[in-house]
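1. after the sequence you'll find the predicted model.
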Amino acid sequence: MKARGTWQGMLTVFRFNWPLYLAAGVVLLAALAGIFLLSMPWLKLSCAAMAAGAAYFIFVSLGVSHLVYDRSDLYRWNWFQRALPGMRPQRIVVCHSGFDEVSEALKEQLVPGDCVVLDHYDPALLTEPSIHKARRLFPPTPGTLDAPFDRWPVEAGSADAIFGLLAIHEFRSVEERARWFAEARRCLKPGGRIVIAEHLRDPANFLAFGPGFLHFHSAANWRRCWEMAGLRAADEFPVTPWIRFFVIVAP
């Protein structure tokens, strides 16, 4: 598998969300021009505030994206030791919502006997523009199976580990995510584990992404989803202040 580039994660975030960064750049330039061209103090102050806000969004959100996706343990995989302690999964299921950045690496790191990659992408259901851009730019890898988020072409009780990494938040309602967890439970072997990683709707992500943090869900919201499916958390831990892993098991 090709090694990740030093700036790959940050550039991917920019590529999927470039209209937002373009708009922020236009606001920044216009506000800077206003500071120098306008004469009224309150207008200069307003422009300075606008410039500060636009610059903060551009540089902080991209800087945090670089720390999370390029500099942290997220794609260095040392978290396996905690998420799957002592396990050598023979069959894994990898779920994504239109952008698969992990299945090849998971197969390389875990060397399972079988890896099923499920694509839950549904343009009628998923509303975020960035996921549609991702799908156009990065088609599914060969062998990926199209699968509704709550009806998988996977045998019951057949998976040692199921992964949903930075993908399941795309389903916007509690009920949809609970149905995803219920289907994961159906496919899980006794003693198996469901591993999800997500940004959370919390202060750290608000400071990093501003109003964009509303696209994420709170830890309590996630807990409600898997408990509705009759599951419980065996462990949870952060990878950076902006990403949290949840390890879910059947009682």
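-> Here it is on my side, so go on.

2. okay, CA-based contacts and neighbour counts for the rest of this
-> OK.

3. which residue ranges form the strands in the stretch 51-200 of the chain?
-> Taking DSSP state E, counting those that start in this stretch as the criterion, the stretch 51-200 of the chain contains strands spanning 91-96, 114-119, 145-146, 159-165, 188-198.

4. among the ones you listed, which comes closest to Phe80?
-> Nearest of those to Phe80, taken as CA to CA: strand 188-198 at 9.8 Å.

5. can you list the buried residues in the next helix-or-strand element following the closest one?
-> On the C-terminal side of strand 188-198, the nearest following helix or strand under DSSP states H and E is helix 203-209. Burial within helix 203-209, assessed by neighbour count using 16 or more other CA atoms under 10 Å, is assigned to 204-209.

6. next up, a structure to set beside the first:
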Amino acid sequence: METLRKPFQGVTNIIRFNWHFYILSLLFLCALFFLKIVLPENYSPYLLILIVTIFITTASSLLVSFFVYDCTDLYELNWIKNTDENLKIVNINAGFDEISAVLKHKFKNAEFSIFDFYNPKTHTEVSIKRARKVYPNFPETIEISTNKIPLKTESVDKIFLFFAAHEIRKDAERIIFFKELHRILKPNGEIYVTEHLRNLPNFLAYNIGFFHFLPKNSWLKTFISASLNIKLKQKKTPFITTFTLQKNGITP
């Protein structure tokens, strides 16, 4: 499928939405260089180690982001089989929708619902606020709360959560949300949850930034509490995981 994204869009968005981190890193580097000049030479090795460490961690996060978001087919969703069936598809975002256009291109005959559960009072990431200004939601997007999805029980074939569900930081709220997903999902339907995990590859790539991601055990607890099975777990590079979920009692 022809890509719907621009070159360097991923890494550009990372910088645009998180520019305060990079400004702080630059200022810290400038301060360290200044100290290296004015302090006695016996401090130089320690300052140099700090300078190199900050530079490497900042550069590595950008390089990994460029690789993941701009050099792979992540946003083409090639792991989903093309189908001409008249499916009911739901895409749910946390204030930043990157895949509705791709899904509509891929499932031309499907009936779509697009939901946004972003709540500025509880989902306080400044990067989301900036993203919403740059990329407004689709006009048909419906704002919802995480405890209520305005669809009938067992009415949806496929549900997509693309880098969205981790923004629900409280475990109890996340479990309630996934129970709602379970409710609206058809008996043979599937939920696709794509996320970074709080694991070693993401720590090496993003340093302390990996704390924004959830560990695998947290996701497993959420899925089990919502009576959902993991049908399939796919790795899109060591940094990205997609869980395909289905209701308990469904045989893969």
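-> Right, received. Where do you want to start? For clarity, every value in this text was computed on a predicted model and none was experimentally measured.

7. any chance of the strands of the stretch 51-200 of the first structure in CSV, plus mean neighbour count and distance to Ala229 of the first structure?
-> Converted to CSV, these look like this (neighbours: other CA atoms under 10 Å; distance: least, CA to CA, whole Å):
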stretch, mean neighbour count, distance to Ala229 of the first structure
strand 91-96, 24, 17
strand 114-119, 21, 20
strand 145-146, 16, 23
strand 159-165, 24, 15
strand 188-198, 21, 12
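
8. how about these in a markdown table, adding distance to Glu236 of the first structure?
-> Written out in a markdown table, the entries for the strands of the stretch 51-200 of the first structure read as follows (distance: least, CA to CA, whole Å):
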| stretch | distance to Glu236 of the first structure |
| --- | --- |
| strand 91-96 | 19 |
| strand 114-119 | 24 |
| strand 145-146 | 29 |
| strand 159-165 | 14 |
| strand 188-198 | 9 |
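
9. need the residue closest to the centroid of the first structure.
-> In the first structure, the centroid-proximal residue (CA atoms, centre = their mean) is Leu166; its distance is 2.2 Å.

10. sorry, back to before: so which of the buried residues of helix 203-209 of the first structure is the closest to Ala23 of the first structure?
-> Nearest to Ala23 of the first structure out of the buried residues of helix 203-209 of the first structure is Phe209 (CA to CA; 14.9 Å).

11. wait, doesn't the closest one sit right on Ser61?
-> Yes - because the distance of 5.3 Å satisfies CA atoms under 8 Å, Phe209 of the first structure is recorded as touching Ser61.

12. now the equivalent of Lys189 of the first structure over in the second structure: how far from Glu111 of the second structure?
-> Using TM-score structural alignment as the criterion, the counterpart of Lys189 of the first structure in the second structure is Lys186. Using CA to CA, to the nearest Å, one gets 14 Å for the distance from Lys186 of the second structure to Glu111 of the second structure.

13. and Phe162 of the second structure, by the same measure?
-> When CA to CA is applied, the distance between Phe162 of the second structure and Glu111 of the second structure equals 19 Å.

14. what of Arg5 of the second structure?
-> In this structure, Arg5 of the second structure and Glu111 of the second structure are separated by 23 Å, where distance is defined by CA to CA.
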